[in-house]
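Enquirer: After the sequence you'll find the predicted model.
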Amino acid sequence: MIKTLLISLSVGAAAGLLGALCGIGGGIVMVPAFTQLLGLEHKQAVATSLAIIIITALVATTNNSRAGLVDWRIVLCAAVGAAAASWFGSDLMQSLQSSTLTRIFGITLLVFGAKMLIKP
């Protein structure tokens, strides 16, 4: 139990730092860590990561907004599309096998990672 708490705290700290610095953390840090280090299934790791992201996003957004870095017009427009797509995406996630989700996740990371390395 203590080991799980320490791993969770460490993963959360890494995800929070990378999330605030680069806009990443949930999928790239927490999902792999939760599956590999805590033995969660991919679906449970995704759902747990999304719940944590709510808190980290609120904290980082508050700080970034105070610095004038948030374009609230874009937030409002993009949030509508993101909310609708996430409702359907969470239904789809629940219907797929964890192994399929892991493959989709890995391919997505490879494609976007390669694009970022080639054209930063």
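Expert: Structure's in. What do you need?
Enquirer: C-alpha only now, for contacts and for neighbours.
Expert: OK.
Enquirer: Would you mind listing the buried residues in stretch 40-50?
Expert: For stretch 40-50, the neighbour count (16 or more other C-alpha atoms under 10 Å) marks 40-46, 48-50 as buried.
Enquirer: could the residues you listed be laid out in JSON lines, adding distance to V31 and secondary structure?
Expert: Converted to JSON lines, the buried residues of stretch 40-50 look like this (distance: C-alpha to C-alpha, whole Å; DSSP: H, G, I helix; E, B strand; the rest coil):
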{"residue": "L40", "distance to V31": "9", "secondary structure": "coil"}
{"residue": "E41", "distance to V31": "9", "secondary structure": "coil"}
{"residue": "H42", "distance to V31": "7", "secondary structure": "helix"}
{"residue": "K43", "distance to V31": "9", "secondary structure": "helix"}
{"residue": "Q44", "distance to V31": "9", "secondary structure": "helix"}
{"residue": "A45", "distance to V31": "5", "secondary structure": "helix"}
{"residue": "V46", "distance to V31": "6", "secondary structure": "helix"}
{"residue": "T48", "distance to V31": "8", "secondary structure": "helix"}
{"residue": "S49", "distance to V31": "6", "secondary structure": "helix"}
{"residue": "L50", "distance to V31": "9", "secondary structure": "helix"}
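Enquirer: before we go on, here's another structure to hold up against the first:
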Amino acid sequence: MWDAPTLLIMFVLGLFASTFGAIVGLGGGVIIVPALLLLGSSMLGMDIDTTLAVGVSLGALVFTSFTSTLTFVREGKADLRSALFFSLSSGPFSLVGASLTSLFDPDAFRKAFGYFMLFMVVLLLFRNRIKPYQGQWRYVRTYTDAAGMQQEYGYNALPALLIGGAVGLIAGLLGIGGGVLLIPAMMLLFRFPPHIASATSMAVIFVSALFGSGMHLARGEWDWMLVLALAPGALIGGWLGARISRRIGSVLLIRIMCGALLLFALRMIIT
């Protein structure tokens, strides 16, 4: 099974999924999970069910989010203080999601979440026409871009913890990282600049993936060879995606995010 062509395919899969995931802050699980389900019997000669695909995807996301977060931190893009706050709930709830993967009706959940993501795409596309939140944030952050323009964003404790919990639940349940919900929430509710949102999302994904993959490992929904075969590409892809992201303007980054979310939503609804 583990001949040179198979290892090369797994490396390319990890590299492509992680590079794309790090660019937009989604993690890459949206590519890894369906790829494993499709390639399992034909390429790897093994039956990969949903729980195993989710566990392996989260394992690969640990490597992706680790290298991308390190790169974003060095570039001053990742807001680690905010990421830690979201992670207070995302980490524990990823354990809950991981424990429910085998019990939940995956088809019904995927379709419902797909329609929800279509709604998120519409909100992102028309975000400039939506009246921004006018209240006072408990935690206020500032970011100065390359042109010297200062942007203010922030969040309140309860909404941030609720969103973090939802992100962790989705990450552990579906193995996709949770950025599909976290990024729109950060941009629409808390006015995070696009680059800060995608970079901070990867830091939150690291915690969620670490907790979620640990639960899947404990439940036996895991395959070390699959994780290790994806890991080299995931490590390189996380770093490469973060490097590419800094060369993309905010408008283009949002368009790429919307395109990725749209494809993800359609795949969730159709499959």
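Expert: Structure received. Not measured: the values here are computed from a predicted model.
Enquirer: one step back: ok, the buried residues of stretch 40-50 of structure 1 vs G25 of structure 1, which is closest?
Expert: Among the buried residues of stretch 40-50 of structure 1, S49 lies closest to G25 of structure 1 (C-alpha to C-alpha), at 8.8 Å.
Enquirer: What is the aligned counterpart of the closest one in structure 2?
Expert: Aligned by TM-score structural alignment, S49 of structure 1 pairs with S201 of structure 2.
Enquirer: The residue most central in space within structure 1 and C77 of structure 1, how far apart?
Expert: Centroid check for structure 1 by C-alpha atoms, centre = their mean gives G26 as the closest residue, at 2.3 Å. Distance, G26 of structure 1 to C77 of structure 1, using C-alpha to C-alpha, to the nearest Å: 22 Å.
Enquirer: Aligned to the residue nearest to the centre of structure 1, what sits in structure 2?
Expert: G26 of structure 1 maps onto G178 in structure 2, by TM-score structural alignment.
Enquirer: now swap in L109 of structure 1 and tell me
Expert: Using TM-score structural alignment, L109 of structure 1 sits opposite L261 in structure 2.
Enquirer: Run through the residues that contact that match.
Expert: L261 of structure 2 makes contact with 117-118, 121, 180, according to C-alpha atoms under 8 Å, 6 or more residues apart in numbering.
Enquirer: Out of those, who's the most crowded?
Expert: V180 (27 neighbours; other C-alpha atoms under 10 Å).
Enquirer: the helices in structure 1, which residues?
Expert: Under the criterion DSSP state H, structure 1 contains helices at 2-22, 31-37, 42-66, 72-95, 98-118.
Enquirer: Deepest-packed of these, please.
Expert: helix 31-37 (a mean of 19; mean count of other C-alpha atoms under 10 Å).
Enquirer: Tell me how far stretch 195-214 of structure 2 lies from the chain's centre.
Expert: Put simply, stretch 195-214 of structure 2 sits 7 Å off its chain's centre (C-alpha atoms, centre = their mean, to the nearest Å).
Enquirer: Kind regards, and thank you for your time.
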